[in-house]
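Asker: Next come a sequence and a model predicted from it.
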Amino acid sequence: MTALSRSARWAALEAVWCEAATASTRHPLGSVAWQALGTCGARTDLPWTAEPGEIGPWDAESMRTLCRSCPVLTDCAAYVDASGVCAGWWAGTNRDPDYTEPERPGWVKAPGATGKHPAWQGVLPLGGAA
């Protein structure tokens, strides 16, 4: 696959916007061309549309972090509100009504860490008996 020049990318994006503008007159929810600019599109490794039980704490934290820095977060949130989305991960949260947020991962001092030589490690909360 060949890389497109900057002007070719802009021309392609302009074509998407023009097509979306035409489609918005036919679609009650309006244009969704903003989705092409979302940070989630490049991260197909994350479970954006997974069943609620299949989303672990690290995946949830990764998706939440990507959404926070997304340039189209407000467009995404407006789309979700207008369309009544009730499944998948949109605008920083899982929209499934049966979804229970997993315990968030955190950081603790690593074994053997001292005040002079601090070390931290990630902690993944585990379910089940304590």
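Answerer: Everything's here; your move. Numbers count the residues shown, from 1 in each chain.
Asker: all contacts plus neighbour counts: C-alpha atoms, from now on.
Answerer: Noted.
Asker: following the top helix by length along the chain, which helix or strand comes up?
Answerer: Counting residues, the longest helix in the chain under DSSP state H turns out to be helix 6-26. With elements assigned by DSSP states H and E, the helix or strand that comes after helix 6-26 is helix 57-68.
Asker: How far off centre is that next one?
Answerer: Distance, stretch centre to chain centre, for helix 57-68: 6 Å (Cα atoms, centre = their mean, to the nearest Å).
Asker: Okay, buried residues for it please.
Answerer: For helix 57-68, a neighbour-count test (16 or more other Cα atoms under 10 Å) marks Pro57, Trp58, Asp59, Ala60, Glu61, Met63, Arg64, Leu66, Cys67 as buried.
Asker: Tell me the helices and strands packed up against that helix.
Answerer: Taking 3 or more Cα pairs under 8 Å, 6 or more residues apart in numbering; DSSP states H and E as contact, there are no helices or strands that helix 57-68 lies on.
Asker: Second structure for comparison follows:
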Amino acid sequence: MNTNWMKDAACRRIPDLPWTADKGTAPVILGELMADVCRFCPVRDACAAFVADEKIAGGYWAGAHRTSKDTWVQDALPLDGAA
């Protein structure tokens, strides 16, 4: 899969956040901050597609922690709110 979109990811501007931490291992406030960064990321859709295709099950990607099978259900939903 092409990963050129990663160069435009908003998270690259804030590398000190615990992007690779498992859910519950970082303070809640940092999770909220990561969610805010993802919310306005210009490549969030590409990020969500990447983690779904690669079946990534760890870290914080596209606005959510990737730690359970429930994430794969979330990845199937459109990000723009249309269902």
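Answerer: In hand now; what should we look at? Note that this is a predicted model, so its numbers are computed, not measured.
Asker: Drop the TM-score for these two in here.
Answerer: Scored against TM-score structural alignment, normalised by the length of the second structure, the superposed chains reach a TM-score of 0.77; 69 aligned residues with a Cα RMSD of 1.5 Å.
Asker: tell me which element the closest residue to Gly122 of the first structure other than its chain neighbours falls in.
Answerer: Leaving out its chain neighbours, the residue that sits closest to Gly122 of the first structure by Cα to Cα, 6 or more residues apart in numbering is Trp107, at 4.6 Å. Using DSSP H and E, Trp107 of the first structure sits in strand 106-109.
Asker: swap in Asp81 of the first structure?
Answerer: helix 73-83.
Asker: What's the match for Thr67 of the second structure in the first structure?
Answerer: In the first structure, Thr67 of the second structure lines up with Asp96, judged by TM-score structural alignment.
Asker: That match: what's it in contact with?
Answerer: By Cα atoms under 8 Å, 6 or more residues apart in numbering, the residues touching Asp96 of the first structure are Pro52, Cys86, Ala87, Gly88.
Asker: Format those residues as JSON lines; extra columns: distance to Arg26 of the first structure.
Answerer: Listed next are the contacts of Asp96 of the first structure as JSON lines, based on distance: Cα to Cα, whole Å:
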{"residue": "Pro52", "distance to Arg26 of the first structure": "33"}
{"residue": "Cys86", "distance to Arg26 of the first structure": "23"}
{"residue": "Ala87", "distance to Arg26 of the first structure": "24"}
{"residue": "Gly88", "distance to Arg26 of the first structure": "25"}
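Asker: out of these, which are buried?
Answerer: Judged by 16+ other Cα under 10 Å, buried ones among these: Pro52, Ala87, Gly88.
Asker: Next, format these as a markdown table and append distance to Thr39 of the first structure.
Answerer: Putting these into a markdown table (distance: Cα to Cα, whole Å) gives the following:
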| residue | distance to Thr39 of the first structure |
| --- | --- |
| Pro52 | 21 |
| Ala87 | 19 |
| Gly88 | 16 |
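Asker: From the buried residues of helix 57-68 of the first structure, pick the one nearest Thr22 of the first structure.
Answerer: Cys67 (27.7 Å; Cα to Cα).
Asker: so what corresponds to the closest one in the second structure?
Answerer: In the second structure, Cys67 of the first structure lands on Cys38 (TM-score structural alignment).
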